[in-house]
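Chemist: Just need the structure, nothing else, for what follows:
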Amino acid sequence: MRPHHLKTKALSVFAALALATTAHAADVRVVSSGGFAQAYKDLSGPYEHASGDRLLSAWGPSMGTTKNAIPARLARGEAIDVVIMVGDALDKLMAEGKLEPGSKVVLANSPIACAVRHGAPKPDISTIDGLRQAFLHASHVAYSDSASGEYIKRQLLDKLGIKPAMEGKAAQIPATPVGEIIAQGEADFGCQQRSELKPVHGIDIVGLIPEEVQLRTEFSGAVVRGSSHPEAARALLRFLASPANAAAIEATGLEPVATRH
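Modeler: Okay, the predicted model is just below:
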């Protein structure tokens, strides 16, 4: 359900919400982390058409030390109006005074999934033992340097009882999506948020990790303190959080927070 009728629905949502726009169209600068990126891309066109605003979009991880990471962008004073990122990391920036108080909007949750190279045998990871065996039997395993990867490195491998066994063959990948590492043949198994795996060509998603060890990452947006267009920024966040846009968000592999009507 991602073609034109979702965009048409998004337009009607915008009209129904009667979002306020400024007298002159605004250039709204947005930085999104990968987990919400596809949903944002799918909804940005309808929003621009209806609002008259232009979205100037960039991408970067919610955490980490790479130059495009959202905290690094804000630290060097990059001009940004809206950030969309992992909720915990956003809360930290809010506490540091980098974001407008009260502007946080929760958009979706993202479960962790695993993938193999396209056409490769798919391990059964529906049970904890199956997931354990998938890790152990892989030659090279990749996981991200953001929320899901930090969980895998610091908690999941211990929960599975395989952390020592994965030394030397499991690697945390900075900046590059895990799916791309798998597609390129640099890893034969990897795990990341499902919404970040879905857009990648050349891989097959095996499934979600079992509920007993699952971690859902919250994705939220907020207005950056000192934004040049704070009202336009808030309007964008209201639009993205609209219940009628839940289907578009769900189609990207996320679990929308808003309830559809």
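Chemist: For the rest of this, base every contact and every neighbour count on C-alpha atoms.
Modeler: Noted.
Chemist: nearest residue to Asn245 other than its sequence neighbours?
Modeler: Leaving aside its sequence neighbours, Asn245 sits nearest to Ala10 (C-alpha to C-alpha, 6 or more residues apart in numbering; 6.2 Å).
Chemist: Now for that neighbour, how many residues are close by?
Modeler: 27 (other C-alpha atoms under 10 Å).
Chemist: List the contacts of the host helix or strand of it.
Modeler: Secondary structure assigned from DSSP states H and E places Ala10 in helix 4-17. By C-alpha atoms under 8 Å, 6 or more residues apart in numbering, the surrounding residues in contact with helix 4-17 are 42-43, 45-47, 50, 239, 242, 244-245, 247-248.
Chemist: mind running it again at 10 Å?
Modeler: The contact list for helix 4-17 (C-alpha atoms under 10 Å, 6 or more residues apart in numbering) reads 1, 18-19, 42-51, 235-236, 238-240, 242-248.
Chemist: Quick check: next helix or strand after it?
Modeler: strand 27-32.
Chemist: For the comparison step, fold the sequence that follows:
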Amino acid sequence: MSTLALAGLLREATPALEATLGARVTVELAPTRTLETRIRAGERADAAVLTAEAVAALSAEGVLDGMTARPLAHSRVGLAVKAGTPHPDIATVDALRQLLLAVPSLCYSRAGASGIFFAGLIERLGIADAVNAKAIVIPQGFTAEKLLTGEAAIAFQQISELMEVQGIDVVGPLPEGAQTIAVFSGAAFTGTAHGAALLDAVAALCTPDALRAKGLEAPG
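Modeler: Okay, here's the model as predicted:
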């Protein structure tokens, strides 16, 4: 069970994981908050990749084996536009604030770590009401898909998630002062026979080059 931030990496790595483990590997993808709810409702897998905070919480509850927990990737929130359209200025917090007030439409996610952060960001900037009046807030999934339909002019999400949508341009990460670095960690479910081996195989694939190619950063 994995957060969407590592979707691209895990999709491409599944054949390599299967070759390493000698078994079929199924990856269930959803936002961390959604997976947390499902796990607490009783769903189980061999291993989970979630935000570090969620891994810590589920380890404290005994659902995940905290002894196997390890950071796998760092991720930044970014902004995207439809391919071929002008790239807005987001070099400073003030430029970002002006863009958010001027843009006709935008999209962010309700359940993902980036969407939760973005909702807090516009509150801190004092523009939540103005922004939300024209925002499309999707329950989960890839926000950049709304750029392709023309429903949104800009989209916010983890850069790795924006990169999963073809036909868009990632303008870049949000500026310092309006940025957060999410830490995504993995852990085996408590009592699973294959969780630790699966997590080891996933961790081995999270090299700096592989992470960078998917818009992520190596931890540490």
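Chemist: Quick one: the residues in structure 1 that the longest helix anywhere in structure 2 pairs up with.
Modeler: Longest helix in structure 2 by number of residues (criterion: DSSP state H): helix 7-21. With TM-score structural alignment applied, helix 7-21 of structure 2 matches the range 37-51 in structure 1.
Chemist: Break down the stretch 101-250 of structure 1 into its strands, ranges please.
Modeler: In the stretch 101-250 of structure 1, the segments counted as strands under DSSP state E, counting those that start in this stretch are 105-110, 112-117, 141-144, 170-173, 189-193, 203-208, 217-223.
Chemist: Contacts for the first one next, please.
Modeler: Think strand 105-110 of structure 1. 35-36, 39, 84-87, 148, 192-196, 215-223, 234, 237-238, 240-243, 246, 249-250, 252-258.
Chemist: what's the average distance of it to structure 2?
Modeler: For strand 105-110 of structure 1, the mean deviation from structure 2 after alignment is 0.6 Å (mean C-alpha distance after the TM-score superposition for structure 1).
Chemist: okay, that strand sits on what stretch of structure 2?
Modeler: Under TM-score structural alignment, the match for strand 105-110 of structure 1 is residues 70-75.
Chemist: Check the longest one too.
Modeler: Against structure 2, the aligned range for strand 217-223 of structure 1 is residues 182-188 (TM-score structural alignment).
Chemist: Relative to structure 1, and after superposing, what's the average distance for that stretch?
Modeler: Following superposition, stretch 182-188 of structure 2 is found to deviate from structure 1 by 0.7 Å on average (mean C-alpha distance after the TM-score superposition for structure 1).
Chemist: so what's the counterpart of Ile122 of structure 2 in structure 1 closest to, chain neighbours aside?
Modeler: With TM-score structural alignment as the criterion, Ile122 of structure 2 lines up with Leu157 in structure 1. Residue nearest to Leu157 of structure 1 in three dimensions, not counting chain neighbours: Lys163, with 4.9 Å by C-alpha to C-alpha, 6+ apart.
Chemist: so what's the equivalent of Gln98 of structure 2 over in structure 1 up against?
Modeler: By TM-score structural alignment, Gln98 of structure 2 lines up with Gln133 in structure 1. Contact analysis of Gln133 of structure 1 by C-alpha under 10 Å, 6+ apart lists 123-125, 127, 160, 162.
Chemist: quick one on the thing from earlier: want to throw the strands of the stretch 101-250 of structure 1 into TSV with mean neighbour count and distance to Asp27 of structure 1?
Modeler: TSV is the format used below for these (neighbours: other C-alpha atoms under 10 Å; distance: least, C-alpha to C-alpha, whole Å):
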stretch	mean neighbour count	distance to Asp27 of structure 1
strand 105-110	23	20
strand 112-117	26	34
strand 141-144	26	31
strand 170-173	18	33
strand 189-193	29	30
strand 203-208	20	36
strand 217-223	26	14
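Chemist: before we move on, back to that, just the ones of the contacts of strand 105-110 of structure 1 in helices?
Modeler: Mapping these onto helices (DSSP H) picks out 35-36, 39, 87, 148, 194-196, 234, 237-238, 240, 246, 249-250.
Chemist: Most neighbours of all those, which one?
Modeler: Gly35 (31 neighbours).
Chemist: Check whether it really touches Arg216, as I assumed.
Modeler: No: contact criterion C-alpha atoms under 10 Å: Gly35 of structure 1 and Arg216 do not qualify, at 11.3 Å.
Chemist: Which neighbours do these two have in common?
Modeler: Joint contacts of Gly35 of structure 1 and Arg216 (C-alpha under 10 Å, 6+ apart) are 108-111, 147, 193, 254.
Chemist: Let's check: the centremost residue of structure 1 is which one?
Modeler: With distances taken as C-alpha atoms, centre = their mean, Gly35 lies nearest the centre of structure 1, 1.0 Å away.
Chemist: hmm, back to that, tell me, how many residues neighbour the match of Ile122 of structure 2?
Modeler: When neighbours are counted by other C-alpha under 10 Å, Leu157 of structure 1 comes out with 17.
Chemist: contacting residues for it?
Modeler: Neighbouring residues of Leu157 of structure 1 by C-alpha under 10 Å, 6+ apart: 132, 135, 151, 163-166.
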